[in-house]
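Chemist: No letters, just coordinates:
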């Protein structure tokens, strides 16, 4: 879990703070609608508080780390035999 504070816009959030989906969208660079869709599918680590949906900064950071995709690796080169070679 992250122990660092994070600045999103003009506000600084502690790692244990719950933030609204609008702020999450700014933090991860996706549209609010995409974040809302991901939250409704439980693709993000959400907390429902009454009618409000929030995400804890430290859990979001952990989720981002866990879902990180490694860059594409170049294909392995295989030796091909030319005609006439044994």
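Modeler: Arrived safely. This one's a predicted model, so the numbers in the text were calculated from it and none came from an experiment.
Chemist: For the rest of this, base every contact and every neighbour count on C-alpha atoms.
Modeler: OK.
Chemist: show me where the chain has strands.
Modeler: Along the chain, counting by DSSP state E, strands occupy 6-8, 11-13, 18-20, 46-49, 52-56.
Chemist: so can I have a markdown table of these showing mean neighbour count and distance to residue 33?
Modeler: Output for these, formatted as a markdown table (neighbours: other C-alpha atoms under 10 Å; distance: least, C-alpha to C-alpha, whole Å):
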| stretch | mean neighbour count | distance to residue 33 |
| --- | --- | --- |
| strand 6-8 | 13 | 18 |
| strand 11-13 | 11 | 22 |
| strand 18-20 | 17 | 13 |
| strand 46-49 | 13 | 15 |
| strand 52-56 | 17 | 13 |
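Chemist: And here is the other one:
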């Protein structure tokens, strides 16, 4: 199953998650997916690497999203001031 393109249903079954989880990962966690017409298709080797890098974990992007805006600005080069 590593060389052919697989569907949302197949990748969900492969990973042991629901189709809704897969769609959420595409939208929020940059899951490697390719749009073919109106269908999403996947290469299992790309998805395997994405999982191995920890990008499917619950805390991967949520920690960054939960960080206060002021902290994000400091990391990005300083806070903006009014005046």
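Modeler: Alright, I've got the coordinates. Because the structure is predicted, anything quoted here is derived from the model rather than measured.
Chemist: Now tabulate the strands of the first structure in TSV and tack on distance to residue 34 of the first structure.
Modeler: Below are the strands of the first structure laid out as TSV (distance: least, C-alpha to C-alpha, whole Å):
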stretch	distance to residue 34 of the first structure
strand 6-8	18
strand 11-13	22
strand 18-20	14
strand 46-49	14
strand 52-56	14
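Chemist: which residues sit in contact with the equivalent of residue 31 of the second structure over in the first structure?
Modeler: Taking TM-score structural alignment, residue 31 of the second structure has residue 44 as its aligned residue in the first structure. Applying C-alpha atoms under 8 Å, 6 or more residues apart in numbering to residue 44 of the first structure gives the contacts 38, 55, 60, 63.
Chemist: could you flag which of these are buried?
Modeler: Neighbour counting with 16 or more other C-alpha atoms under 10 Å marks 55, 60 as buried within those.
Chemist: among the contacts of residue 44 of the first structure, which recur in the second structure?
Modeler: Of the contacts of residue 44 of the first structure, the contacts whose aligned counterparts also meet in the second structure (both residues aligned by TM-score structural alignment, their matches' C-alpha atoms under 8 Å) are 38, 60, 63.
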